[in-house]
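Novice: What follows is a predicted protein model with its sequence.
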Amino acid sequence: MENDISGNGRRNFVKSGATALVGGALLAGLPIDAFGMQPQKEIRIGLVGCGGRGTGAAHEALKTSSAVKLVALGEVFEDRLNSAYQNLKNTYGSQVEVPDSNKFIGFDAYQKVIDSCDVVLLATPPPFRPLHLEAAVKADKHVFIEKPLFVDIPGYYKIMEANDLAKQKNLNLGVGLQLRYETGYQKMKAQIDDGMIGDITSLDVYYNVGAPKIHPRQPGQTEMNYQVRNWRYFTWLWGGQLAGQTIHQIDLINWFMNDYPMVAKGLGGRQSFNGPDQGNTYDHHYAEYEYSHKIKLHVQSKTMDNTWNKVGFHIQGTKGYANEKSEIYNSANEPIWRYRDQEETVGPTQKCQSDFIKSIIEKRPLNQVDYGAKSTLTTVIGRMAIHSGQIITVEEALKSTRSILPKEFSWDADTPSVPGPDGNYSIPVPGKTKVL
């Protein structure tokens, strides 16, 4: 298994991947039926994880072609499964053919979905992703995997092993890092690659938003059930905000850089989160990443209500800079390029899913796990650095065998973090918390 992400191999991989993506993605959002390319047989898909993102992924898959049929749903919460089913059935009618016998509830629902379809959409919280991908690939299924791909280093290795097997079996693997499909960013990357802003000198990423929804604890609810309901408040379930949200902008910067950071340091904490209802995640993060040639990426993200919000990025070069609005300015702060297409109605999330479905219909190879895993690894070393207060390198991180997951997945299983006598959870303490 190849795990090296340093040197020329790393840069050459990203350049070749970027070229292939730009070539195929510009029309990916349009319905395939519009091109007279209706496939000869149905594409039978199953959805594992019926929350908002999973329901959205199913919408986008069904919209791609009328030959796509949703035939199975899997969830740990019945109310979410029923809500997703009704939403999708109301919208797509006969394209949604999920009998009660194909509505699976429980931690083993993923395997039953895999056994019932040809193509699997994985959209559960991320710690389940490595196990689910492994099972789907062993069953010879094409798979769309939501981001992030894992939350710890053992998860990274399981994902990469499944990826190697998928390549051997010629299975297509798509990843939900859709900003690479944004037309403005594709065209802006071409301008940056051609030298419009000169040599890149520094980078900034922002993901400053409000706090996730809290689902109050219910009478008789097990600790595992409570934590899974509130997964964005627990590190083992979310991977922290860098992995759960900021990964979109971090992945975009990795793509622009044709590179991946090899070193991370940072700081963070809880300033607005408090009490047992908000688990053990930090509510603010700062990470400083270092690419080759000592170029640094500065990442700030927070989940605080009633504070200033910004989601975006800034790429500084010797001749000017670029930003998340697909704008480029010169060193005198004068606009010199921008992308605007008022007629473009298909967003990058639809394009990303459509490209995956089309790749299966057209029998065109597609594998996005290589860059998806490396960008996820970027977020993991950032979280490690923030929680420990130490400088973390990719090299030393990849030697770690430390898992942050429970030993088993069941409603009665022990969780990695449990409430103390006061009801609060243990919070990572820089300088004391061990991450490797």
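Specialist: Thanks, I have the structure now.
Novice: going forward, measure contacts between C-alpha atoms and count neighbours the same way
Specialist: Noted.
Novice: so what's Asp259 closest to, chain neighbours aside?
Specialist: Once flanking residues are discounted, Asp259 sits nearest to Arg11: 5.5 Å by Cα to Cα, 6 or more residues apart in numbering.
Novice: what helix or strand does that neighbour sit in?
Specialist: helix 7-25 (DSSP states H and E).
Novice: Equivalent analysis for Leu133, please.
Specialist: helix 129-138.
Novice: contacts for that helix?
Specialist: Applying Cα atoms under 8 Å, 6 or more residues apart in numbering, the contact partners of helix 129-138 are 110-111, 114, 120, 122, 142-143, 145, 149-150, 155-156, 158-159, 162, 165-166, 171.
Novice: And the next helix or strand past that helix?
Specialist: Taking DSSP H and E, what comes next after helix 129-138 is strand 142-145.
Novice: any idea how far Ile360 is from Leu131?
Specialist: According to Cα to Cα, to the nearest Å, Leu131 and Ile360 sit 23 Å apart.
Novice: Of the contacts of helix 129-138, which belong to strands?
Specialist: Under the assignment DSSP state E, the contacts of helix 129-138 contribute Val120, Leu122, His142, Val143, Ile145 to strands.
Novice: what's the neighbour count on the last one?
Specialist: Spelled out, it's Ile145. Ile145 has 26 neighbours, counted by other Cα atoms under 10 Å.
Novice: before we move on, what about the second one?
Specialist: Neighbours of Leu122 under the rule other Cα under 10 Å: 30.
Novice: isn't it right up against Arg53?
Specialist: No - the criterion here is Cα atoms under 8 Å, and Leu122 misses it with Arg53 at 9.8 Å.
Novice: structure B:
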Amino acid sequence: MLETTHRNNPSVTRRDVLRAGVAAAGAGLAGPLVGRAFGQPEAGIDESDAGQSALRVGLIGCGGRGTGAAIQALGAESGTVLHAVGDVFQGRIESCLELVAQESDAERVRVGEERRFVGLDAYKHVINSCDVVLLCTPPGFRPVHLREAVDNGRHVFCEKPVAVDGPGVRSVLESARIAQEKNLALMSGFCWRYQNQCRETFAHLHNGGIGALRAIHTTYNTTGWVEPKPRQPEWSDIEFQLRNWHYFSWLSGDHIVEQAVHAIDWIHWAMLGQMPTRVTATGGRSTRPDLPETGNVWDNFAATFEYEGGLRAFHMCRHWPNTPSDNTAYFMGAEGYCAMNPWTQNH
């Protein structure tokens, strides 16, 4: 079931030129993702796409986030077409394509049966078929997928988080360096970096609106995660964990990495990319039920980030049922105070 299934198709080479931005490494991976491809149609490329300078988008990971990313990619540029998709589960591919066609221009959803790839190695076939790839699988796979994409000269939207552990982070930093050398666009999924209110708030901070920063506190507190799926008799161990990927740290990095990284990125943004000199953290599993499908992830974390000059930033996140949700950043300055909550649009 997890082996790749696809029809034989001719090799696809990318067009010679793409207008695109340059990758920037680190937490703020950002650059224009969508450019326009141009040139003559090549062998193996649908002329209805190539001849009209269409930018062929490939989606790797057809769950909720991947489906949303595909819809957004088609909405961002009229010259884009969804050209290939891949997932480990056939059912997700079909539901994804149906929803993208409903929410977008259905004529630009041009994913033939021969470009619907199923399996753990589906990413290779999608990357080989497209100009731009959207990396939206569980993040445990992200470093491998990103390296394959930049090695093959593809422009990339790389959903956050970009990795779940130290080796993965180092791999991503090297991939960002490669992308920069190749003049490839590489864009992360830190959505608040592109939200106008957040940009205005951080511009105010960086322009001295509350004086020199003294302390930062961020939260990502919610009542829980997606509903876990009990194991079915026909599932292998790997399928069981993939269908409950949020709850296994090798796939998700736990919720502090998979979700709360947004609030930790606010700290990094406020500090203009300055790295802390020390981080201390604690966490535990207080309310999450001990079931096979809830894996090994915790339900609460707290971390303290120490910086040169004495500034400290504090972060907490939790998944506790029947508790208030909160996603706020508090910035304390020498001359004032700022609070920001994008969920409620209070800045």
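Specialist: Nice, I can see it. Since the model is a prediction, treat every value here as computed from it, not as a measurement.
Novice: Where in the first structure does stretch 156-169 of the second structure fall?
Specialist: With TM-score structural alignment applied, stretch 156-169 of the second structure matches the range 143-156 in the first structure.
Novice: what does stretch 200-207 of the second structure give?
Specialist: So stretch 200-207 of the second structure sits over residues 187-194 in the first structure, by TM-score structural alignment.
Novice: just to revisit the earlier point, which residues do Leu122 and Arg53 of the first structure both contact?
Specialist: Counting by Cα under 8 Å, 6+ apart, no residue touches both Leu122 of the first structure and Arg53.
Novice: what's the closest non-adjacent residue to the aligned partner of Asn128 of the second structure in the first structure?
Specialist: Structural correspondence for Asn128 of the second structure with respect to the first structure (TM-score structural alignment): Asp115. The spatially closest residue to Asp115 of the first structure, leaving aside those adjacent along the chain, is Ala139, at 7.7 Å (Cα to Cα, 6+ apart).
Novice: same deal with Asp254 of the second structure?
Specialist: Take Asp254 of the second structure and drop its neighbours on the chain: the residue closest to it by Cα to Cα, 6+ apart is Val297, 5.4 Å away.
Novice: for that neighbour, helix, strand, or coil?
Specialist: At Val297 of the second structure the chain is in coil, as set by DSSP: H, G, I helix; E, B strand; the rest coil.
Novice: What of His215 of the first structure?
Specialist: coil.
Novice: circling back: okay, now the residue nearest to Asp259 of the first structure: neighbour count?
Specialist: Arg11 of the first structure, neighbours per other Cα under 10 Å, totals 17.
Novice: wait, Pro216 of the first structure sits on Gln278?
Specialist: No - using Cα under 8 Å, Pro216 of the first structure is not in contact with Gln278, being 10.1 Å away.
Novice: Of those two, which one has the most company?
Specialist: Gln278 (25 against 10).
Novice: In space, what's closest to the residue mapped onto that one from the second structure - neighbours in sequence excluded?
Specialist: For Gln278 of the first structure, the aligned position in the second structure is occupied by Thr294, per TM-score structural alignment. Closest residue in space to Thr294 of the second structure, ignoring its immediate chain neighbours: Tyr247 at 5.2 Å, by Cα to Cα, 6+ apart.
Novice: So the one you found versus Arg214 of the second structure, what's the distance?
Specialist: Separation of Tyr247 of the second structure from Arg214 of the second structure (Cα to Cα): 36 Å.
Novice: So these two - more neighbours on which side?
Specialist: Legend: neighbour count by other Cα under 10 Å for Tyr247 of the second structure and Arg214, higher for Tyr247 (24 against 17).
Novice: which residue in the first structure lines up with the more buried one?
Specialist: Match for Tyr247 of the second structure (TM-score structural alignment): Tyr233.
Novice: try Thr223 of the second structure
Specialist: Thr223 of the second structure maps onto Gly210 in the first structure, by TM-score structural alignment.
Novice: Pull the number of nearby residues for its match.
Specialist: 15.
Novice: mind listing what it touches?
Specialist: Listed by Cα under 8 Å, 6+ apart, the contact set of Gly210 of the first structure reads Lys302, Thr303, Met304, Asp305, Asn306, Thr307, Asn309.
Novice: The same query, at a cut-off of 6 Å, please.
Specialist: By Cα atoms under 6 Å, 6 or more residues apart in numbering, Gly210 of the first structure lies in contact with Thr303, Met304, Asp305.
Novice: Please apply the same query to Gly283 of the second structure.
Specialist: Asn300, Phe301.
Novice: Which neighbouring elements make contact with the longest strand anywhere in the second structure?
Specialist: Assignment by DSSP E gives strand 213-222 as the longest strand of the second structure. With contacts taken as 3 or more Cα pairs under 6 Å, 6 or more residues apart in numbering; DSSP states H and E, strand 213-222 of the second structure sits against strand 312-319, strand 329-333.
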